[in-house]
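Novice: please find the sequence and the predicted model below.
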Amino acid sequence: MTATTGSDHAQHPAPPGYHDHKADHLARLHRVEGQVRGITRMVDEDRYCIDVLTQISAVTHALHEVALGLLDDHVRHCVLDAAQTEPAAADTKLDEITVALRRALRL
């Protein structure tokens, strides 16, 4: 199984699968960015360890939600499109999903 790493994006001139939800993903990422800054302040202010860990857990969950949204967009746009227009390319897209899930699940 060969996996693409995203570095072959020049071969795919179409917009990414998340294009329709880009604003939503960016909004979530901006919130996460603010949460991380808040955690930095908490550590700088010597806040209670459990409170910091709770916020780290919230950020981790928020990032997982962004990742799941991007994966959903990829399946619904890129994989479905490949399966409908280029069945041979669908295998490559399915391989990409497997690699992405392994990364996300740390397998």
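Specialist: That came through fine.
Novice: going forward, measure contacts between C-alpha atoms and count neighbours the same way
Specialist: Noted.
Novice: which strands or helices does the one helix or strand Thr98 maps to pack on?
Specialist: In this assignment (DSSP states H and E), Thr98 forms part of helix 87-105. The contact analysis (3 or more C-alpha pairs under 8 Å, 6 or more residues apart in numbering; DSSP states H and E) places helix 87-105 against helix 80-85.
Novice: again, only this time at 10 Å
Specialist: helix 49-73, helix 80-85 (3 or more C-alpha pairs under 10 Å, 6 or more residues apart in numbering; DSSP states H and E).
Novice: quick one: the last one to chain centroid distance?
Specialist: Think helix 80-85. Offset of helix 80-85 from its chain centre (C-alpha atoms, centre = their mean, to the nearest Å): 21 Å.
Novice: in it, what counts as buried?
Specialist: Residues of helix 80-85 classed as buried: 80-82 (neighbour count, 16 or more other C-alpha atoms under 10 Å).
Novice: which other residues reach that helix?
Specialist: Residues outside helix 80-85 that contact it (C-alpha atoms under 10 Å, 6 or more residues apart in numbering) are 17, 74-75, 78-79, 86-94.
Novice: comparison target below:
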Amino acid sequence: MEEKKVCPGCCHKTKDRPEKEYKDLMNRLSRIEGQVRGVRRMVEEGAYCPDILIQVSAVNAALNSFNKVLLANHIRTCVADDIRDGKDETIDELVTTLQKLMR
């Protein structure tokens, strides 16, 4: 996978994703976006608290699922490629990312 800088002096990396992976991630995000809009509508319409909480739980589950897919793709591609290329610092980056995800 080719990584490039977003802007000069910036530390953010980018990734060119295969079309199938990109479409899958975007579809998942669109569904999550729709779910969040639905929760907002429920609040605006004065829906019963437990009903809203259940929908928020569904949004959280969808976000967790998105994270699992993205993390698996990252490990299979970026991390594996970097390790093969001898870039051991990628392991530290992965550990830091996992620690942040598990907060």
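Specialist: Great, that's in hand. Keep in mind it's a predicted model, so treat the numbers as computed, not measured.
Novice: TM-score for these two?
Specialist: The TM-score (TM-score structural alignment, normalised by the length of the second structure) is 0.82; 92 aligned residues with a C-alpha RMSD of 1.6 Å.
Novice: that older thread, nearest to Ala104 of the first structure, of the helices and strands packed on helix 87-105 of the first structure?
Specialist: Of all those, helix 49-73 sits nearest to Ala104 of the first structure, with 7.9 Å by C-alpha to C-alpha.
Novice: how close does that closest one sit to the second structure?
Specialist: For helix 49-73 of the first structure, the mean deviation from the second structure after alignment is 0.6 Å (mean C-alpha distance after the TM-score superposition for the first structure).
Novice: which position in the second structure pairs with Leu105 of the first structure?
Specialist: Superposed on the second structure with TM-score structural alignment, Leu105 of the first structure falls opposite Met102.
Novice: and Asp51 of the first structure, by the same measure?
Specialist: Superposed on the second structure with TM-score structural alignment, Asp51 of the first structure falls opposite Asp51.
Novice: thought Val39 was touching that match, still the case?
Specialist: Yes. The pair Asp51 of the second structure / Val39 is scored as a contact, 9.3 Å apart, by C-alpha atoms under 10 Å.
Novice: more neighbours, those two?
Specialist: Shown here are Asp51 of the second structure and Val39; by other C-alpha atoms under 10 Å, Val39 has more neighbours (20 against 13).
Novice: the residue minimising distance to the centre of the second structure and Ser30 of the second structure: what is the separation?
Specialist: What sits nearest the mean C-alpha location of the second structure, by C-alpha atoms, centre = their mean, is Asn67, with 4.2 Å. Look at Asn67 of the second structure and Ser30 of the second structure: by C-alpha to C-alpha, to the nearest Å, they are 14 Å apart.
Novice: what does Asp88 of the second structure give?
Specialist: Distance from Asp88 of the second structure to Ser30 of the second structure, counting by C-alpha to C-alpha: 35 Å.
Novice: just Val95 of the second structure next, same as before
Specialist: Taken as C-alpha to C-alpha, the span from Val95 of the second structure to Ser30 of the second structure is 29 Å.
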